[in-house]
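Peer 1: okay, predicted coordinates and the sequence, questions at the end:
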Amino acid sequence: MRFIGLIILILFWIPCNSQSIRGRVAFNFLKLSADPMLTGAGGINTSYVTNEVGLTANNPSLLHPAVNAQLLVSFSSFLKGVKSYNATGAYYNRKTNTTFGGHINFIDYGSITQTDASGVSYGYFRPIDFVIQFEAARTYLENWSYGVSLKMINSIYNQYKASGIAFDVGVLYKDSLHNFSASLLAKNMGFQIENFGGENEDLPFDIQVGISKRLQNAPLGISLTAYHINKFNLTYKDTLFNMENGNLEKHPALNNILNHFVIAGHIYLSKNLEAVVGYNHLRRMELNTGLSGNGLNGFSTGLKITFQNLQVLYARSVYQRNVTLNQIGINLGMNSFFSSGNL
């Protein structure tokens, strides 16, 4: 228990204000979700425990022996031909009682016209972002687990390049008897190794805490996650734009509180079918456009269908009216392909 307490103390000791939330922040693609069920839950969730490996890319403390020999591949399609490819896997080692994980995220921004200072085109280039991630987690006593991730980050925009190193550290408490879990997570602690040619920028550092509870007598569950708890005021206001578009904030203090929370509802339709609905208030506030209407901006949904040794996952997230992100994934149980089992 002392070790868990030490990790929690370190998380709160981190100089929270040393890394920006708004402004000059590099590698913002690290905020994107690699797992369709996480995307469907609002894009941010630290505490939801399943037997699916995809969520471990977001929180290393979710690694546990049940996700051994799983491989999730997912694909997302954004606007203007931007595509994201993800692969996440895990392996449990009995000798060390440690679950290891790995994750790769590759983002292709498509072909972009290259011009000179006068606007004359002289070719094309393809900007890319990618991160390679290594993880490890162990259990402590009956209800606790802790994990750490190491991320090697790269961005290549034609002749401009940047790279960095980041760490995630998480602690999870799980009470299986009462279907309750809670987690504390510090994300993207690190620094740039190489910048784009100017000064080094901060990483998208974040401290998150979440709880999840499955109801005892109903096929329902709920998750509540607080994020950016290291900085209270997340509001960015473009006063002129808001006035021109009729996007006037009526309850700024309340919105500033709600901006820190993402809520998700889990619906267990059957043993092999699960759905999730999420709402991200900050996303809605950032992307609202006033007079044009905002529809389901900030809402998201996800679906998981389980077959033998195979899960199919799909998510749809609304960013603005007629602007959505679609993500599909396949989670494979690889144990059946390896007769040797755990090493």
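Peer 2: Alright, I've got the coordinates.
Peer 1: drop to CA atoms for contacts and neighbour counts, all remaining ones
Peer 2: Noted.
Peer 1: now the helices for the stretch 201-343 of the chain?
Peer 2: 239-245, 252-258, 281-287 (DSSP state H, counting those that start in this stretch).
Peer 1: if we go by neighbour counts, what in the first one is buried?
Peer 2: By neighbour count, and taking 16 or more other Cα atoms under 10 Å as the criterion, the buried residues in helix 239-245 are N242.
Peer 1: on that earlier part again, quick one: closest of the helices of the stretch 201-343 of the chain to K83.
Peer 2: With respect to K83, and counting by Cα to Cα, the nearest of the helices of the stretch 201-343 of the chain is helix 281-287 at 20.2 Å.
Peer 1: check the offset of that closest one from the chain's centre.
Peer 2: Computed by Cα atoms, centre = their mean, to the nearest Å, the chain-centroid distance of helix 281-287 equals 16 Å.
Peer 1: next one: stretch 178-192
Peer 2: 11 Å.
Peer 1: in that stretch, what's buried?
Peer 2: Within stretch 178-192, the residues that count as buried by 16+ other Cα under 10 Å are 180-192.
Peer 1: from these, which land in strands?
Peer 2: Residues of those located in strands (DSSP state E): 180-192.
Peer 1: distance to H266 added to these, as TSV?
Peer 2: Listed next are those as TSV, based on distance: Cα to Cα, whole Å:
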residue	distance to H266
F180	13
S181	14
A182	16
S183	17
L184	20
L185	21
A186	24
K187	24
N188	27
M189	30
G190	33
F191	36
Q192	37
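Peer 1: from these, pick the one nearest L332.
Peer 2: Nearest to L332 among those, with distances taken as Cα to Cα, is S181, at 25.1 Å.
Peer 1: what about the nearest residue to that closest one once chain neighbours are set aside, neighbour count?
Peer 2: Excluding the flanking residues, the one nearest S181 by Cα to Cα, 6 or more residues apart in numbering is K174, at 4.3 Å. Residue neighbour count, defined by other Cα atoms under 10 Å, stands at 20 for K174.
Peer 1: got another, please set it beside the one above:
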Amino acid sequence: MRKILILILLVSEGLFAQVGGESIYNFLNLSSSARQAALGGKVLTLLDDVNQPLWNPSTINNSIDRKLSVNYVNYLADVNLASVSYAQLINRNFGTIHGGITYLNYGKFIGADEDGNETGIFKAYDLAVSVGYAYNIFKTDFYVGANVKLINSVIDNYSSFGVGADLSLLYYNEYLPYSFTLVLRNIGYQVTLYDEEREDLPFEIQLGASYKLENVPINWHFTVDNLQQWKLAYSNPSNVSTDIDGNETEEDISFLDNTFRHLSVGAEIFPEGLFNLRLGYNFRRSKEMMLVDKRTFAGFTAGFGITMRKLKFNYAFSKYHPASNTSTFSLLINLE
């Protein structure tokens, strides 16, 4: 029975994956930043946020020196996600390094043997520790960055250890209203196994862009994700149509429908003010969480930020399903 419970946990972990299939450590694709979550969940071009390097290491720069962030997510089914981010300028020649810790707690579970007799309480959690660095290519507006991650996953007495990395390239010029980035996330290897089969990390290729309007205080953010696997859409059994003769026809996924599932978009209003408003929309989440003949508003995200001297508080509300929503809280502290 205990093996069955462990198998259920592993399958449940796969629900967090951005693309279906066999992979491990899918918690690495969960955002713990309230600002990122409010802007659609996958924004990559926040250059003044100490949490952003966890997703895009090329955004590490001197402006986040001595910034500390503590984040908490009240996730689905009483699962709790927390993270800490910090950046430190070493010197002007070397630049800034970034460190982060991400922790996902699945809670407590009741174990049982093959006969259904309870054997006690056990826990399950995931943990990742990362260190990142970015470098400005000489005499250009291009920045390259890398994160190195140590990953640990534990279910009862079983554990798995892995190593991973993120690589990214950023184009940014402070005199231009736009920036672009390419990110390769979760390149890595499962060192120790849960079972006899080695699993892949949730590798993902993403493109991100942002644009600051000239006469309106709004920053737009766009992300195209999962470029390593173009086909994301699969027919939903709930959307099967039946004709008068009882013949069933599967849902037809159009090219445009599949294309939009790679896209998330966000808008930040008054980005440089003491109070910010944020809105976002994740097209894939909307499609996969929708209900037949009922509007759910899945995929919609919103949030705000308030700056108080050396403190900034961010909040995000993410809509998944009528039965469940997610709140994300971030506290950023300027230690200078």
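Peer 2: That came through, no problem. Bear in mind the structure is a predicted one, so any value in this text is a computation, not a measurement.
Peer 1: where does the TM-score land?
Peer 2: Remark: TM-score between the superposed chains equals 0.87 [TM-score structural alignment, normalised by the length of structure 2]; 311 aligned residues with a Cα RMSD of 2.0 Å.
Peer 1: before we move on, which element is the residue nearest to S181 of structure 1 in?
Peer 2: Following DSSP states H and E, one finds K174 of structure 1 within strand 160-175.
Peer 1: tell me which residues of that strand are tucked away?
Peer 2: Buried residues in strand 160-175 of structure 1 (16+ other Cα under 10 Å): 161-174.
Peer 1: what helices or strands is it leaning on?
Peer 2: With contacts taken as 3 or more Cα pairs under 8 Å, 6 or more residues apart in numbering; DSSP states H and E, strand 160-175 of structure 1 sits against helix 2-13, strand 144-157, strand 180-194.
Peer 1: export these as TSV, with columns for distance to L220 of structure 1.
Peer 2: Putting those into TSV (distance: least, Cα to Cα, whole Å) gives the following:
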stretch	distance to L220 of structure 1
helix 2-13	30
strand 144-157	24
strand 180-194	13
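Peer 1: for the closest residue to R261 of structure 2 other than its chain neighbours, give me its contacts.
Peer 2: Leaving aside its chain neighbours, R261 of structure 2 sits nearest to R284 (4.1 Å; criterion: Cα to Cα, 6+ apart). Taking Cα atoms under 8 Å, 6 or more residues apart in numbering, we find R284 of structure 2 in contact with F260, R261, H262, L263, S264, G299.
Peer 1: go on, E251 of structure 2?
Peer 2: Contacts of E251 of structure 2 by Cα under 8 Å, 6+ apart are S235, N236, P237, N239, V240, S241.
Peer 1: how about the helices in the stretch 1-150 of structure 1?
Peer 2: When assigned using DSSP H, counting those that start in this stretch, the helices of the stretch 1-150 of structure 1 occupy the ranges 2-13, 36-40.
Peer 1: show me what the residue nearest to S181 of structure 1 lines up with in structure 2.
Peer 2: Using TM-score structural alignment, the equivalent of K174 of structure 1 in structure 2 is Y172.
Peer 1: picking up where we left off before, need the helices of the stretch 201-343 of structure 1 in CSV (columns: distance to G333 of structure 1).
Peer 2: Converted to CSV, these look like this (distance: least, Cα to Cα, whole Å):
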stretch, distance to G333 of structure 1
helix 239-245, 49
helix 252-258, 38
helix 281-287, 34
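Peer 1: so the strand holding K174 of structure 1 versus strand 144-157, what angle?
Peer 2: Angle, strand 160-175 of structure 1 to strand 144-157, by axes from the mean of the first three to the mean of the last three Cα atoms, to 10 degrees: 160 degrees.
Peer 1: what's the mean deviation for strand 160-175 of structure 1 versus structure 2?
Peer 2: Mean deviation of strand 160-175 of structure 1 relative to structure 2 after superposition (mean Cα distance after the TM-score superposition for structure 1): 1.0 Å.
Peer 1: just the closest of the contacts of R284 of structure 2 to N61 of structure 2, please.
Peer 2: N61 of structure 2 has its nearest neighbour among those in S264, at 24.9 Å by Cα to Cα.
Peer 1: hang on, the earlier thing: which residues touch the residue nearest to S181 of structure 1?
Peer 2: The contact partners of K174 of structure 1, by Cα under 8 Å, 6+ apart, come to N143, W144, F180, S181, A182.
Peer 1: measure the nearest residue to the last one once chain neighbours are set aside to Y140 of structure 1 for me?
Peer 2: If the residues on either side of it in the chain are set aside, A182 of structure 1 comes closest to I211, at 4.3 Å by Cα to Cα, 6+ apart. If you measure I211 of structure 1 against Y140 of structure 1 using Cα to Cα, to the nearest Å, the figure is 19 Å.
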